[in-house]
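*Asks:* Provided below are the primary sequence and the corresponding predicted coordinates.
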Amino acid sequence: MPESTWSARYSRLLTRLLPPTLLARLTVLMVFGVLVTQLLGGLIWAAQLRSKSENEASVAARHLGHSAAGAIRFYMSLPANYRPILIQQLREMGGTRFFVNANSGPLIIHPIAAQSLADRVVEQVGATLKEDLPFLPGFRLAFAWPNDLAVSNDGLKVTDLPDSWVQHILLIKPNPAPVLVIQAELEPGNWLYLAALMPNPYFLDGDNPLSLDRLLLQGLSLATVLLLSILVVRWTTRPLAALSDAAEAFGKGETVPELPETGSREFVKTARAFSAMRERIKRYLDDRERLFVSISHDLRTPITRLKLRTELLDDDALRAEFHEDLDELDMMVKGALQSVKDSDIHENKTEVRLDALIQRMIRDARMAGHEVAFVASGLTVMAKPLALKRAIGNLFDNALHYGEKVEISVEKIAGNGGDERGDSVHIRIRDHGPGVPEAALLSLFQPYTRLEHGRDQNVHGMGLGLGIARNIVQAHGGQLQLANHAAGGLVANIILPLK
């Protein structure tokens, strides 16, 4: 597949996924970037934390294994009947590194849930014991919780022992820690029971990146970064939104206050360039209007002189032809001037009730004998009243000239995404005339363009009405569309933004 096709598909995919506004897009990208960075950083940190915890646990397990091997050798050196006496004396003295007991057989230990770090410690301690005590037949090792941990063959448990025997050796308050139990068979029928905490009793929490305190810290840092990112994005895009609103208002002919030259250097340069462009366009429009007025005034004098000289011609037919040409030239000059004036009506926008505006036109048309169908809609739009009336009036007059019957409808069309700011009002004017050839639809907006049937039915027209109407509608931020109706006739559709 060509690279351009992939690029086009990628662009369309991004357009569908990303929200439409610059503020929302930058916010999404910033949030996505922060989340990805936090995720990758968290994964790297978790991997390092797990590796560190495994190394520390392995070192601690080796030391614990060597200590347990030394204790086992010590008790093996004692006579079997003397071991319980020594164990009791050590308990009364305050205990040792291990809780020690002598049993006649191995005890059943309920191990904790399987965890890779605990299994690694058990494996390391077992390997150290086998290395230090190769002559012993075997060992039984497991981590167990102290709440239900048996310590002797008669069913005695850790919780049944005096606190002085097990406090800080097997029990830690308020949160218990897993206890490592080592059972070794010294002689047949004589088992040595060793139980102890790891140097770091809560070593199993060391490789857990999702502990509550760490999650809280990560959440606070993430929320802080996201909040700062959103504030920076809003601070960056707010001047652009103001520039966009100013450009849209200026394009509709509204009075726009000067943009504040504050903010970043790039925005200040853009604001100055926009202000300079606006002044140039205003000067151009003023010059154009003065030019048309001057041309109209200057042409009227020679046209009038030519008409007077035409009256001196003796040939009546030639005089009539001259008069016809001069009248047509006079109408073209007046039409050009009228086109400029109608497209540039200086007035403020206000709330316009469409029903009242259209019904006034319909009342005059019905008094003249025309058949017009209209159903009230109750809709209003923000528009320049005289300009909008001129645009609708031009289309309505065309429909009356070229069709035997006219239908007008007004309806509200919801925008995409359910946002009311995207809603629009459609004003459709349909005549029941002959319609327009499809190839000629686009050319109807050009000045002085008239079709054959238009010249016959509206001899006084100049072909400027549609262009004037489209310019007015576009100045309101809308569109004017022309299309042939399936049942005959032409449909003119004015689309205006509701908000």
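*Replies:* Perfect, I can see it now.

*Asks:* Going by C-alpha atoms from here, please, whenever you check contacts or count neighbours.
*Replies:* Noted.

*Asks:* Now the strand or helix carrying Lys341: buried residues?
*Replies:* Per DSSP states H and E: Lys341 is located in helix 316-343. By 16 or more other Cα atoms under 10 Å, the buried positions in helix 316-343 come out as 319, 322-323, 326, 330, 332-340, 342-343.

*Asks:* List of residues touching the helix or strand just after that helix?
*Replies:* Following helix 316-343 in sequence order, the next helix or strand is strand 350-353 (DSSP H and E). Strand 350-353 has contacts (Cα atoms under 8 Å, 6 or more residues apart in numbering) with Gly378, Leu379, Thr380, Val381, Met382, Ala383, Lys384, Pro385.

*Asks:* Buried ones among the residues you listed?
*Replies:* For those, buried by 16+ other Cα under 10 Å: Thr380, Val381, Met382, Ala383, Lys384, Pro385.

*Asks:* ok, so of those, who is nearest Val225?
*Replies:* Met382 (41.7 Å; Cα to Cα).

*Asks:* so the closest one, which of the three states?
*Replies:* strand (DSSP: H, G, I helix; E, B strand; the rest coil).

*Asks:* my guess is it meets Asn348, correct?
*Replies:* No - using Cα atoms under 8 Å, Met382 is not in contact with Asn348, being 9.8 Å away.

*Asks:* and the buried residues of helix 316-343, which two are the farthest apart?
*Replies:* It's Arg319 and Ser343 that sit farthest apart of those, by Cα to Cα, at 36.0 Å.

*Asks:* where exactly do the helices run in the stretch 151-300 of the chain?
*Replies:* In the stretch 151-300 of the chain, the helices defined using DSSP state H, counting those that start in this stretch lie at 163-166, 212-251, 265-310.

*Asks:* Comparison target below:
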Amino acid sequence: MLDRLRRLRLPGHILPSSLQGRLTLVMVIGVLLTQLAGNIIWAAQRRAEAREEVRTAAQHLAHSASSAVRFFLSLPPNYRPLIIQQFREMGGTRFLVNINRAPVPVRSLGGQELTDTALAQVRATLKEDLPNARKLQIAFAWPDRLPVDDEGILLAEMPETWTQHIMLPKPAPVLLIQVELEPGTWMYLATLMPNPYFLETGNPLTRDRLLLQALSLAAVLLVSILVVRWIIRPLAALSEAATAFGKGENPPALPETGSREFVTTARAFEDMRKRIQRYMEDRERLFVSISHDLRTPIMRLKLRTELLDEEAMRDEFHDDLDELDMMVKGALQTVKDSDIHENATEVRLDALLGRMVRDAQLAGHEVSFTASGQMVTAKPLALKRAIGNLLNNALYYGARVELAVGENAGNIEIVVRDHGPGVPEEALAGLGQPYVRLEHGRSRNSGGMGLGLSIARGIVQAHGGELLLANAPDGGFQATIVLPGGLFNPG
């Protein structure tokens, strides 16, 4: 079902992005299609049954009408009004009978499937039972404006005892049969179908049934949503644990409960987390050991270099050993700065950046910053170190530095922009890699190792954010820290 939805290429705002939303949408569509198909089949069967019931009822009613017509044909014409009067005094019969000089014009009720079926069956049965009938008129009409005789008397104006079998509290269509007995003599027969409200059976989707369908759909959807939430709840816990672990936190172990697939996934995640933790610990120990072990031979080489007689060679050895010592310290710093063990808390960016700006201004640098009132959930020391690395780079290569904080699409953006020469476009892709330094960077800051951007990027990524590096539109270079989630404006 999801594949079919994808092939439909629904717009992103229609197809939910969450698993719960997509499963719920699939269930809603599935239930609606099932009910629609079921209703179509049921309605077709119900209409077929209604047509058969109406055809049978019309046939029996036509037989009764033909018997009444034959009875009146057998009577002398002057006895017919007496018999009709007796019928009326006795409280009426199935038929309201009258003798007219001509057929009474009526506003027929037609154009509906069941009425057409009933009229066709009545006509066929009467022609079969009364083959010698001169003329025949059959129609359905509503009783409110139905005339009874050729003088224009309405059915509603007749005594209630005469029409009690026809005039119901809720109006029902009246079957009117008019047969010519002799020239100038028409017999008028009015009656109701055995099921007076047979027209309602032609519409299976009544209000009560639609209400029942809606209640059933709501109950199914409610249960479906609860089941979907119950199924995906472990996935949400897994997602939260993975996010927390990616930010350097140590979340509790996932409970091994739920479906077999989730238990297997939880165990695999725990095994992966333990392996990564062991790797990080081993890496830190390795770098510390290498740094410690290399410092001793480096120091010995420096001491032996002092014994060299040739001053030029001695200086070259000193420069190489100093560079080697700086590389070892830089590698150890990269590990430590990327893995700062502290808890995340709410950081006031105005206070954090304000202190950094004041320190830079006291050192004689031109730095500007406008307070924003924004706060962010982060590791304070790690975030300060990342921003500090970007600020130091900007101070080295730019004559003037601007710091700005803004909010964009629910994310906090910290922008460090300098007014220096910028970076060649072809070199932007390689920035942020360890030990990557550009030519103008070496000339301006010969003591650097090209680790500042790499450390800053690692810290930002550990917060679940992103470091964007680009040339400013009107000159200079800007670095943007984008931190998602957990953000608010205290106002």
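*Replies:* Sure, I can see it. This structure is a prediction, so every number in the text was calculated from the model and none was measured.

*Asks:* Single out the most deeply packed of the helices of the stretch 151-300 of the first structure.
*Replies:* Stretch with highest mean neighbour count among the helices of the stretch 151-300 of the first structure: helix 163-166 (a mean of 17; mean count of other Cα atoms under 10 Å).

*Asks:* so what does it touch, helix or strand wise?
*Replies:* Contacts defined by 3 or more Cα pairs under 8 Å, 6 or more residues apart in numbering; DSSP states H and E place helix 163-166 of the first structure against helix 83-93.

*Asks:* Would you mind getting the average deviation of the helix it packs on from the second structure?
*Replies:* Following superposition, helix 83-93 of the first structure is found to deviate from the second structure by 2.1 Å on average (mean Cα distance after the TM-score superposition for the first structure).

*Asks:* number of nearby residues for the residue in the second structure that Pro178 of the first structure lines up against?
*Replies:* By TM-score structural alignment, Pro178 of the first structure lines up with Pro173 in the second structure. Here the number of neighbours of Pro173 of the second structure (other Cα atoms under 10 Å) works out to 23.

*Asks:* Pro173 of the second structure against Trp142, yeah?
*Replies:* Yes - under the criterion of Cα under 8 Å, Pro173 of the second structure makes contact with Trp142 at 4.9 Å.

*Asks:* Common neighbours of those two, please.
*Replies:* Common neighbours of Pro173 of the second structure and Trp142 (Cα under 8 Å, 6+ apart) are Leu109.

*Asks:* what's the neighbour count on Gly111 of the second structure?
*Replies:* Gly111 of the second structure: 8 neighbours (other Cα under 10 Å).

*Asks:* can I assume it sits in a helix?
*Replies:* No - secondary structure of Gly111 of the second structure (three-state DSSP): coil, not part of a helix.

*Asks:* if we can go back for a sec, in TSV, list the helices of the stretch 151-300 of the first structure along with distance to Leu451 of the first structure.
*Replies:* Formatted as TSV, the helices of the stretch 151-300 of the first structure follow (distance: least, Cα to Cα, whole Å):
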stretch	distance to Leu451 of the first structure
helix 163-166	108
helix 212-251	32
helix 265-310	26
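
*Asks:* What lines up with Leu308 of the first structure in the second structure?
*Replies:* Superposed on the second structure with TM-score structural alignment, Leu308 of the first structure falls opposite Leu303.

*Asks:* Show me what Met332 of the first structure aligns to in the second structure.
*Replies:* Using TM-score structural alignment, Met332 of the first structure sits opposite Met327 in the second structure.

*Asks:* Correct me if wrong: its match contacts Met449.
*Replies:* Yes - between Met327 of the second structure and Met449 there is a contact at 7.2 Å, judged by Cα under 8 Å.

*Asks:* returning to that earlier point: tell me which of the helices of the stretch 151-300 of the first structure sits nearest to Ser116 of the first structure.
*Replies:* helix 212-251 (20.5 Å).

*Asks:* on average, how far is that closest one from the matching bit in the second structure?
*Replies:* Helix 212-251 of the first structure sits 1.3 Å off on average (mean Cα distance after the TM-score superposition for the first structure).

*Asks:* what about the closest residue in space to Phe369 of the second structure that isn't next to it in sequence, which SS state?
*Replies:* Using Cα to Cα, 6 or more residues apart in numbering and skipping the chain neighbours, the partner closest in space to Phe369 of the second structure is Leu403 (5.0 Å). Under three-state DSSP, Leu403 of the second structure falls in the strand class.

*Asks:* Looking at the first structure, name the residue matched to Leu403 of the second structure.
*Replies:* Using TM-score structural alignment, Leu403 of the second structure pairs with Ile408 in the first structure.

*Asks:* Is there a neighbour count for that match? I'd like the number.
*Replies:* For Ile408 of the first structure, using other Cα under 10 Å, the count is 20.

*Asks:* quick one: contacts for it?
*Replies:* Counting by Cα under 8 Å, 6+ apart, Ile408 of the first structure has contacts Val372, Ala373, Phe374, Val375, Ile427, Arg428, Ile429, Arg430.

*Asks:* Show me the one in those that has more neighbours than the rest.
*Replies:* Arg430 (29 neighbours).

*Asks:* Now it: closest residue in space that isn't a chain neighbour?
*Replies:* Closest to Arg430 of the first structure by Cα to Cα, 6+ apart is Val491, at 4.3 Å.

*Asks:* So that neighbour is in contact with His485, correct?
*Replies:* Yes - counting by Cα under 8 Å, Val491 of the first structure touches His485, with 6.1 Å between them.

*Asks:* So which of these two has more stuff around it?
*Replies:* Neighbour totals were compared for Val491 of the first structure and His485, and Val491 leads with 24 against 15 (other Cα under 10 Å).
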